[in-house]
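Asker: structure for this input, please:
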Amino acid sequence: MNTTPSATFRAGRLPEQTDDHFLGLHQASPVATDAALLTEALVSKAITRKAMICIHGQVGLGKTFAVNAACRKLAPDATVWLQFAQAPHMAQIRAALWDGLALPGPAPVNTTHICDEQIRQALAANFRLLLLDEVQHLGPTALEYLRDLWDRNSKSAKSLAIVLVGSGNTRQKILHRNALHSRVHRWQQFSPLTPAEILTVIPSYHRLWNGVEDEVLLWIDDCAGHGCFRTWANLTVILQDALDDDPNLTFSKDLVRWAFSQLDPTTRFPGQVGPDG
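Answerer: Sure thing, here's the model as predicted:
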């Protein structure tokens, strides 16, 4: 058996790195947060141990960005990336695996025993890292199917690692599947950026924030950011677009206050007008 990641796929490949940034923000830079570094370490362990790991947490905290970056670095040609909409049917999951593993022809989803045997053989032939995003959308049957794929592989070929990523009730869904839960090797829960991280991460994220005073960055986070990376990315896009559209504008607290007005008002604190009162 060849355990070296080498295959390429017609489907199920990781998104391009440029697609990782929210709304394709120009000149946004990847930032090595503590959470992202831990994610890379856990993905490395999953690859080494041929194990299952789970990365979970609320939306917008950078889970998908961190996992995609880690898989792109550590197993770019062996990663089969799968993401499904709400409650996918098993036929959709089998077809996605079939295509992601570059098996020939359309998946024989109406003869599940044949389809599953071909998928298991492909997983046994070469190392694969299955990356499943939005796991909160998967039902009990799909979760048990993934457990069974890993179980069968772990008893023979030992060539399969699985990374489960999701928000909302991801952990609870896995917890309710006792057999699956007991097989998850490592867990990571993403949390909002701390004030200290805001001061180091945000200026490195985009040139818009270069030179902005610490007090202003913390004010922005208190009013609207709340440690959520996606909210910070959205604010960056709004502000950068405004500056690009009007060359006479410059970065200021007044401009930031205007940007706040473009956000959902239930996610910000309009009573806070700024560090200078």
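
Asker: going forward, measure contacts between C-alpha atoms and count neighbours the same way
Answerer: Fine.

Asker: looks to me like residue 47 is in a helix.
Answerer: Yes - according to DSSP: H, G, I helix; E, B strand; the rest coil, residue 47 belongs to a helix.

Asker: now it: how far from residue 179?
Answerer: Distance, residue 47 to residue 179, using C-alpha to C-alpha, to the nearest Å: 21 Å.

Asker: these two - which one has more neighbours?
Answerer: Neighbours were counted for residue 47 and for residue 179 using other C-alpha atoms under 10 Å; residue 47 has more, 23 against 13.

Asker: run through the residues that contact that one.
Answerer: 129, 161 (C-alpha atoms under 8 Å, 6 or more residues apart in numbering).

Asker: next one: the one 5 residues further on
Answerer: Residues in contact with residue 52, defined by C-alpha under 8 Å, 6+ apart, are 46, 161-164, 183-186.

Asker: repeat that for 6 Å
Answerer: Shown in contact with residue 52 (C-alpha atoms under 6 Å, 6 or more residues apart in numbering): 161-163, 184-185.

Asker: state the distance from it to residue 235.
Answerer: Counting by C-alpha to C-alpha, the separation of residue 52 from residue 235 is 35 Å.

Asker: swap in residue 185?
Answerer: In this view, residue 185 and residue 235 are 37 Å apart by C-alpha to C-alpha.

Asker: and those two? Which one has more around it.
Answerer: residue 235 (20 against 15).

Asker: tell me the SS of that one?
Answerer: Under three-state DSSP, residue 235 comes out as helix.

Asker: the closest residue to it other than its chain neighbours: which element?
Answerer: Excluding its sequence neighbours, the residue lying closest to residue 235 (C-alpha to C-alpha, 6 or more residues apart in numbering) is residue 259, at 6.6 Å. Assigned by DSSP states H and E, residue 259 belongs to helix 253-261.

Asker: any buried residues in that helix, and which?
Answerer: Of the residues in helix 253-261, 253, 256-257, 259-260 count as buried by neighbour count, 16 or more other C-alpha atoms under 10 Å.

Asker: here is the second sequence; please produce its structure so I can put it next to the first one:
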Amino acid sequence: MPEHYLRLSGAQMLATEAFQWVGADIDDLVRHFAMGIVHGQAGLGKTFAVQAALERLTATGSASLPEPGTATPRSRTPAKDAVRVVQLVFPHRPNDLRVAQEVARSLTGSIPTGVNRFGIQEQALEQLSGAPYLMVVDEAQRLTRHAMEVLRYLYDHTATRLAVLFVGGDGCWETISRSQTLVSRMLRRRQFHPLPGRQVPAMMRHYHPLYSEAKPELLAAVDTEFAHGNWRNWVSFTATAADLAHAEGRVTLDRELVAAGYRVLGRS
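Answerer: Below is the predicted model:
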């Protein structure tokens, strides 16, 4: 399981609808060697969902959770053709040379020297032609049109069996959609939204021991007043309230702990 934000102790991994869709999307991208995108505002659980899916893909050959009542994932990449995963994060507005360099580094562990961008691309292609790959590009809202063209070139080359997943926050889809050559290749688009308020109390009671016996209306109030359906906000509140509860020997969230947590967080 990926590490929770703030290394929150006791937090459970909840298989929300968006979380499960990401696993299925990645399976589809790998099976069809396609492009896809996961995007949404910061703090909604995109990166956590993607990392959890990649862990399952590496361990079992499938990023999907098992079907209910079975131990078999929805789809599986044959073991003899197991996909290799490379993850990339580029700096803000990388040029095409930087993209080629970082791709080469992710594949070989080093950046080729003494060659230009085209020579680096050819070395990357040589590496990519040896096995199926899933390339995960995080913070994709930073990409430029020229940077995206390098990735499209590698993806389209007849020597590669390459799936590409773009992951990004605010402005990610707007950035990617400037390149119609990428948009036309997108097999899956998954947008993350804040948690629906009506679902929050039941979900939070499974999320952390502090909430297991908490009153639903209290959890709903915390979401309305502070968290707003945002996982990162919930983690910040949970870490603060759990510290306060531990110091006082308490095990269940109540109104006094909520008020104290707000004061510590500067929201009173």
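
Asker: before we move on, back to that, and of the contacts of residue 52 of the first structure, the nearest to residue 223 of the first structure?
Answerer: residue 163 (34.2 Å; C-alpha to C-alpha).

Asker: that closest one -> the second structure?
Answerer: Superposed on the second structure with TM-score structural alignment, residue 163 of the first structure falls opposite residue 165.

Asker: just to revisit the earlier point, pipe the buried residues of helix 253-261 of the first structure into JSON lines and attach distance to residue 215 of the first structure per row.
Answerer: Shown next, in JSON lines, are these (distance: C-alpha to C-alpha, whole Å):
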{"residue": "253", "distance to residue 215 of the first structure": "11"}
{"residue": "256", "distance to residue 215 of the first structure": "13"}
{"residue": "257", "distance to residue 215 of the first structure": "15"}
{"residue": "259", "distance to residue 215 of the first structure": "18"}
{"residue": "260", "distance to residue 215 of the first structure": "17"}
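
Asker: from residue 213 of the second structure, how far out is the match of residue 163 of the first structure?
Answerer: Distance, residue 165 of the second structure to residue 213 of the second structure, using C-alpha to C-alpha: 39 Å.

Asker: the aligned partner of residue 119 of the second structure in the first structure and residue 94 of the first structure, how far apart?
Answerer: The alignment partner of residue 119 of the second structure in the first structure, by TM-score structural alignment, is residue 114. Relative to residue 94 of the first structure, residue 114 of the first structure is positioned 11 Å away (C-alpha to C-alpha).

Asker: between those two, which is the more surrounded one?
Answerer: Legend: neighbour count by other C-alpha under 10 Å for residue 114 of the first structure and residue 94, higher for residue 94 (20 against 13).

Asker: which strand or helix spans that one?
Answerer: Per DSSP H and E: helix 90-100 holds residue 94 of the first structure.

Asker: show me what counts as buried in that helix.
Answerer: Within helix 90-100 of the first structure, the residues that count as buried by 16+ other C-alpha under 10 Å are 90, 93-100.

Asker: need the residues you listed in CSV with distance to residue 241 of the first structure, can you?
Answerer: Below are these laid out as CSV (distance: C-alpha to C-alpha, whole Å):
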residue, distance to residue 241 of the first structure
90, 42
93, 39
94, 42
95, 40
96, 37
97, 39
98, 42
99, 39
100, 37
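
Asker: what lines up against the residue nearest to residue 235 of the first structure once you look at the second structure?
Answerer: Aligned partner of residue 259 of the first structure by TM-score structural alignment: residue 261.

Asker: map residue 235 of the second structure across to the first structure for me.
Answerer: Under TM-score structural alignment, residue 235 of the second structure pairs with residue 233 in the first structure.

Asker: how many neighbours does the closest residue to its match other than its chain neighbours have?
Answerer: Nearest residue to residue 233 of the first structure, sequence neighbours excluded (C-alpha to C-alpha, 6+ apart): residue 22, at 6.3 Å. Residues lying near residue 22 of the first structure (other C-alpha under 10 Å) number 19.

Asker: residue 225 of the first structure too?
Answerer: Residue 225 of the first structure: 24 neighbours (other C-alpha under 10 Å).

Asker: one more: residue 23 of the first structure?
Answerer: 12.

Asker: what sits against the counterpart of it in the second structure?
Answerer: Using TM-score structural alignment as the criterion, residue 23 of the first structure maps onto residue 6 of the second structure. Listed by C-alpha under 6 Å, 6+ apart, residue 6 of the second structure has no contact partners.

Asker: and residue 6 of the second structure, how far is that from residue 233 of the second structure?
Answerer: Using C-alpha to C-alpha, residue 6 of the second structure is found at 11 Å from residue 233 of the second structure.

Asker: residue 139 of the second structure now?
Answerer: In terms of C-alpha to C-alpha, residue 139 of the second structure sits 20 Å off from residue 233 of the second structure.

Asker: residue 165 and residue 213 of the second structure: which is more packed in?
Answerer: A direct count of neighbours by other C-alpha under 10 Å for residue 165 of the second structure and residue 213 places residue 165 higher, at 25 against 13.

Asker: my read: the more buried one touches residue 36, true?
Answerer: Yes - the criterion here is C-alpha atoms under 6 Å, and residue 165 of the second structure meets it with residue 36 at 4.9 Å.

Asker: need the helices for the stretch 51-200 of the first structure, in chain order.
Answerer: Here the stretch 51-200 of the first structure has its helices, by DSSP state H, counting those that start in this stretch, at 63-74, 90-100, 112-125, 140-154, 170-175, 178-181, 195-205.

Asker: right, and those - which one's nearest residue 222 of the first structure?
Answerer: Across the helices of the stretch 51-200 of the first structure, closest to residue 222 of the first structure is helix 195-205 (C-alpha to C-alpha), at 9.2 Å.

Asker: show residues contacting stretch 176-189 of the first structure.
Answerer: Here stretch 176-189 of the first structure makes contact (C-alpha under 6 Å, 6+ apart) with 52-57, 147, 174-175.

Asker: which among these count as buried?
Answerer: If you count burial by 16+ other C-alpha under 10 Å, the buried members of those come out as 52-57, 147, 174.

Asker: farthest pair within those residues?
Answerer: It's 57 and 147 that sit farthest apart of these, by C-alpha to C-alpha, at 21.3 Å.

Asker: for residue 247 of the second structure, grab the count of nearby residues.
Answerer: Using other C-alpha under 10 Å, residue 247 of the second structure has 9 other residues around it.
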